[in-house]
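In: model the following, please.
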Amino acid sequence: MRSTLTALALFLASPGWADTPSPYAGMEDRSIRALSAEQQADLLAGRGMGLALAAELNGWPGPAHVIELAGAMQLTPAQLAATQRLIAEMQAAAGDLGARVIEEERALDAAFRDRSITPANLSARTARIAALQGEIRDVHLRTHLAQVALLNAEQIAAYPRLRGYAGGASQHGGAMPGGHRHH
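Out: Sure thing, here's the model as predicted:
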């Protein structure tokens, strides 16, 4: 037992560990340590960032992809216009919330940097950030719900195939997402 502990201590103290750079090396130069410039841009632009995969991968089309596939899905001019409005509204709402996430992350970063962080204010800060992140996800997921209401059954059925998902049809047994009637 003693020899095992000695070997472990020698291994941990070996210079090899000291030479291994952290995967976080360089991130300390970011304006907000926890967010890359790309993440900040995505938050401000209201981009999806994979937040609506629960909808997307279960047959609930997203407006950005519906616009990309407008011809193949045979959108009417009215559907295209409504989808464009939907995505603009989603990006505006998510972007506003994203700006708030960035400010909260900036404040959290500053509190750690200037050593003013405490367990009490840490919990309050992280709870605010988590709530905002949840609101952003809600905006993106709700937009998928609204998008489905703009499409007809054939368009909804074509979407997974056009997106290249396995099986080509949504995984809900052919029923319309949410059991709604579509026009």
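
In: when you work out contacts or count neighbours from here on, use the C-alpha atoms and nothing else.
Out: OK.

In: just checking, what packs against the strand or helix carrying F112?
Out: Using DSSP states H and E, F112 sits within helix 77-113. Under the contact criterion of 3 or more CA pairs under 8 Å, 6 or more residues apart in numbering; DSSP states H and E, helix 77-113 touches helix 37-45, helix 63-68, helix 119-150.

In: CSV for those, including mean neighbour count and distance to L57?
Out: Formatted as CSV, the helices and strands packed on helix 77-113 follow (neighbours: other CA atoms under 10 Å; distance: least, CA to CA, whole Å):
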stretch, mean neighbour count, distance to L57
helix 37-45, 17, 21
helix 63-68, 18, 12
helix 119-150, 17, 11
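
In: of all those, which one is nearest L8?
Out: The closest of the helices and strands packed on helix 77-113 to L8 is helix 119-150. By CA to CA, the value is 33.8 Å.

In: quick check: angle from that closest one to helix 37-45?
Out: Calculated by axes from the mean of the first three to the mean of the last three CA atoms, to 10 degrees, helix 119-150 forms an angle of 60 degrees with helix 37-45.

In: so which bits of the helix holding F112 are buried?
Out: By neighbour count on 16 or more other CA atoms under 10 Å, the buried set for helix 77-113 is 79-80, 83-84, 86-87, 90-102, 104-106, 108-111.

In: would you pull up how far it lies from the middle of the chain?
Out: Chain-centre distance of helix 77-113: 11 Å, with CA atoms, centre = their mean, to the nearest Å.

In: between the helices and strands packed on helix 77-113, which one is nearest to S22?
Out: Nearest to S22, of the helices and strands packed on helix 77-113 and by CA to CA, is helix 37-45 at 19.6 Å.

In: second chain to compare with the first, below:
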Amino acid sequence: MPKRKVLVMASLFATNPALAAETHHRHVHASPYAGEETREIKALSQADVDELLRGGGWGLAKAAELNGMPGPSHVLDMASELGLSAEQVEQARRIHDAMRREAKAIGGRFVAKEAELEKRFRAGDITEPELVTRISEIEALRSKLRTVHLTSHIEMTRAQLAHRIERYATLRGYR
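Out: Modelled structure (predicted):
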């Protein structure tokens, strides 16, 4: 904030303590969610929806990725830097394509279930038993989605990269 603006605000607050208190009160109670109320699905940003519908990782495989187990998408992106053979690239592509197909299907169902939950809250008459059922369905899908992504990292590691994991980690900026 420019120095001049700070001085003007300080002088206003000094001459009108009520203004200072009102400004402080508004900032203390401001929600970090302000602006998200216009989302179609409040629990998901448009970027989240796009990532889920395209079968992207959505950060669900960090346990594998950050512990030295490469993911197929990144392996394919770095195939030349990793020195992969044509056969290894094809193997990575098979793992990636299978993972992506399954993740897209599950991600689509996940987004649809979140949209249904949103619709029920929008209607304002959701019951607790219905909520428990809907949340259980959504979290079961999240679990399946995470399993799909983590499994692809396990498969990649087993398939071909044991001797290239250090290079992978360096290229990804982990070392």
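
In: let me see the TM-score of these two.
Out: After superposition, the two chains reach a TM-score of 0.81 (TM-score structural alignment, normalised by the length of the second structure), with 154 aligned residues with a CA RMSD of 1.8 Å.

In: so where is the helix holding F112 of the first structure in the second structure?
Out: Using TM-score structural alignment, helix 77-113 of the first structure lines up with residues 86-122 of the second structure.

In: what helix or strand is the residue positioned nearest the centre of the second structure on?
Out: Using CA atoms, centre = their mean, the residue of the second structure that lies closest to the mean C-alpha position is W58, 3.7 Å off. Assessed by DSSP H and E, W58 of the second structure sits outside every helix and strand.

In: which residue in the first structure lines up with it?
Out: Matched by TM-score structural alignment, W58 of the second structure corresponds to M49 in the first structure.

In: what's the distance between that match and D96 of the first structure?
Out: Here the criterion is CA to CA, to the nearest Å. By it, M49 of the first structure lies 15 Å from D96 of the first structure.

In: skipping adjacent residues, who's closest to the match of W58 of the second structure in space?
Out: Distances taken as CA to CA, 6 or more residues apart in numbering place D42 nearest to M49 of the first structure, at 7.2 Å, with adjacent residues excluded.

In: gap between the one you found and A9 of the first structure?
Out: D42 of the first structure sits 45 Å away from A9 of the first structure, taking CA to CA as the criterion.

In: return the residues in contact with the closest residue to A94 of the first structure other than its chain neighbours.
Out: In space, and not counting its chain neighbours, A94 of the first structure is closest to G46: 4.5 Å by CA to CA, 6+ apart. Counting by CA atoms under 8 Å, 6 or more residues apart in numbering, G46 of the first structure touches M90, Q91, A92, A93, A94, G95, D96, G98.

In: again, only using 6 Å
Out: G46 of the first structure makes contact with Q91, A94, G95 under the criterion CA atoms under 6 Å, 6 or more residues apart in numbering.

In: distance to W17 of the first structure added to these, as TSV?
Out: Shown next, in TSV, are the contacts of G46 of the first structure (distance: CA to CA, whole Å):
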residue	distance to W17 of the first structure
Q91	45
A94	42
G95	42
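
In: for V139 of the first structure, state which of the residues you listed is nearest.
Out: The nearest member of these to V139 of the first structure, counting by CA to CA, is A94 at 6.4 Å.

In: ok, back up a step: if we go to the second structure, which of the contacts of G46 of the first structure are intact?
Out: Compared against the second structure with both residues aligned by TM-score structural alignment, their matches' CA atoms under 6 Å, the contacts of G46 of the first structure retain Q91, A94, G95.

In: closest one to N152 of the first structure out of these, please.
Out: Among those, Q91 lies closest to N152 of the first structure (CA to CA), at 23.8 Å.

In: in what helix or strand does the equivalent of H163 of the second structure over in the first structure lie?
Out: Residue pairing (TM-score structural alignment): H163 of the second structure is matched to E154 of the first structure. Using DSSP H and E, E154 of the first structure falls within helix 153-163.

In: mean shift between that helix and the second structure?
Out: For helix 153-163 of the first structure, the mean deviation from the second structure after alignment is 2.4 Å (mean CA distance after the TM-score superposition for the first structure).

In: the corresponding residue of the second structure for Q133 of the first structure and S136 of the second structure: what is the separation?
Out: When the second structure is aligned by TM-score structural alignment, the residue opposite Q133 of the first structure is R142. Separation of R142 of the second structure from S136 of the second structure (CA to CA): 10 Å.
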